[in-house]
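> Predicted model, plus sequence, below.
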Amino acid sequence: MILKGFKEKSIKKQMNKLLSEKQVNVTDTKLESLGIVFNLDEIEDFEQFRTLAEHLKVLPNKLKIIAFSKKPKDMLKSWDLCYSMVDFGWKGVIKNSELQTFLDTKFDALISFYEADVIELKLITAASKAKFKIGILQNDERLNDLIIKTNINEFDVFKAEIFKYLTILNKIKNE
């Protein structure tokens, strides 16, 4: 139990380092690729993220969705790309190559859709190489570039607000 606390503290230290090195890069490039990370313990309907991507005119091959759960992997049968605490090592080292590939992908935008204060989810958001990060209100506002203040069960409001702000920022393709 003590080691778990030390591990969490080392992950927090790594996350703070990543956030302090973060550089805001505002460009007017259109949204073509999208990464989504969500907490499977809070929400199980991942199809709504596919409809969100369609609404934002992101092609299915440019969309990557991953989930995180605190439950053991053998209990998770509904989601293929689900990661858990065992995929994270000391100092925030990623032990899973698929998760590392997701983090290294330079998405035009990353949507972090979770409310829970889970350090591993925050580390995924902080470590992502995405150009623009969008999320719902968190305790640490440094994680996202655009914060939509909504509850996790109000997905339609979240979807409408993202579309509105990305249109204002000229990031959605007009076709």
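In hand now; what should we look at?
> going forward, measure contacts between C-alpha atoms and count neighbours the same way
Fine.
> roughly how far out does the helix ranked longest in the chain sit from the chain middle?
For the chain, the helix that runs over the most residues, judged by DSSP state H, is helix 2-20. Mean C-alpha position of helix 2-20 versus that of the full chain (C-alpha atoms, centre = their mean, to the nearest Å) differs by 18 Å.
> Touching it from outside, list them.
89-92, 119-120, 122-123, 126-127, 142-143 (C-alpha atoms under 8 Å, 6 or more residues apart in numbering).
> buried residues in it?
Going by neighbour count (16 or more other C-alpha atoms under 10 Å), the buried part of helix 2-20 is 7-12, 14-16, 18-19.
> about what we covered before: which one (most neighbours) among the contacts of helix 2-20?
Among those, residue 143 has the most neighbours (other C-alpha atoms under 10 Å), with 25 neighbours.
> Nearest spatial neighbour of that one, chain-adjacent residues omitted?
Nearest residue to residue 143 in three dimensions, chain neighbours excluded: residue 126, at 5.9 Å (C-alpha to C-alpha, 6 or more residues apart in numbering).
> Use this one as the comparison:
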Amino acid sequence: MFLKYFRTFSAKRVLKKSSLNVNSAVSNRPIQTVGVLVDETVFDKKENLIQLLVEKGLKSENISVLAYKTSYKKKENINYPHYSKKDISWIGSIEKNEAKEFKSKPFDLLISYYDTMKTPLEIVTHKSMAEFKVGFASSNKQLNHFMIDTQVENYTVFVDELFKYLRILNKL
């Protein structure tokens, strides 16, 4: 129990030190590829979220999803990329290949779909190679370029606001 707490504490320290070096440069290219980082512990409608993104004009083959859950059951059948807090090392590095591949993809847009500050989610968001990062206003403000003030259950409001501002920013 103590070692799990210490591992999380250590990873938070590394994240806090490295989050001071956030790249704020944003390109003016239109959005083609999208990465969605979802906290399944709180939000279990990721298929509905993806469907809404497709309805708004994004191509489903250009959307990649990575799901996070605090812990997965051993017999749980999971057929999508995922990770949990046990996949984060003491020094804040990601040890699961699916999460490593996700963070190293150069997405045009990363949607950090979580509204609570959890170290494993923040690490993937921070280390992501995405050019433009969008998240909730209640999450860590240093990690995202753009924040939307709504609740995680209101995914339709989130997507509507996202696309409204992406049009204003000439990203679509």
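Looks like it came in fine. Note that the structure is predicted; figures quoted are calculated from it, not measured.
> Give me the TM-score for this pair.
Once the chains are laid over each other, their TM-score by TM-score structural alignment, normalised by the length of the second structure reads 0.92; 172 aligned residues with a C-alpha RMSD of 1.6 Å.
> Quick one: the strands in the first structure, in order.
Applying DSSP state E to the first structure gives strands spanning 34-39, 63-68, 82-83, 109-113, 133-136, 146-148.
> Please name the residues that touch the closest residue to residue 138 of the first structure other than its chain neighbours.
The shortest distance from residue 138 of the first structure to any residue other than its chain neighbours is 6.6 Å, reached at residue 115 (C-alpha to C-alpha, 6+ apart). If you count contacts by C-alpha under 8 Å, 6+ apart, residue 115 of the first structure has them with 42, 136-138, 151-152.
> List which of the residues you listed are still in contact in the second structure.
Compared against the second structure with both residues aligned by TM-score structural alignment, their matches' C-alpha atoms under 8 Å, these retain 136-138, 151-152.
> Residue 165 of the first structure: which of those is nearest?
Comparing these against residue 165 of the first structure with C-alpha to C-alpha places residue 136 closest, at 13.5 Å.
> Would you check that that closest one makes contact with residue 145?
No - using C-alpha atoms under 8 Å, residue 136 of the first structure is not in contact with residue 145, being 10.6 Å away.
> quick one: which of those two has more around it?
Neighbour count, other C-alpha under 10 Å: between residue 136 of the first structure and residue 145, residue 136 has more, with 19 against 16.
> which residue ranges form the helices in the second structure?
2-18, 46-55, 97-104, 119-127, 155-168.
> mean shift between the last one and the first structure?
Looking back up the chat, that one is helix 155-168 of the second structure. If you overlay the two and look at helix 155-168 of the second structure, the average distance to its match in the first structure is 0.6 Å (mean C-alpha distance after the TM-score superposition for the first structure).
> Going by neighbour count, which residues in that helix are buried?
Going by neighbour count (16+ other C-alpha under 10 Å), the buried part of helix 155-168 of the second structure is 155, 158-159, 162-163.
> now do the second one
When burial is assessed from 16+ other C-alpha under 10 Å, helix 46-55 of the second structure yields the following buried residues: 46, 49-50, 52-53.
> Looking at those, spot the one nearest residue 66 of the second structure.
Nearest to residue 66 of the second structure among the buried residues of helix 46-55 of the second structure is residue 46, at 10.0 Å by C-alpha to C-alpha.
> Not counting its neighbours along the chain, what's nearest the closest one?
In space, residue 46 of the second structure is closest to residue 38, 7.2 Å off (C-alpha to C-alpha, 6+ apart).
> about what we covered before: closest to residue 69 of the first structure among the kept ones among the contacts of residue 115 of the first structure?
residue 152 (15.7 Å).
> Residue 65 of the first structure is in contact with residue 33, isn't it?
No - the pair residue 65 of the first structure / residue 33 is not scored as a contact, 11.3 Å apart, by C-alpha under 8 Å.
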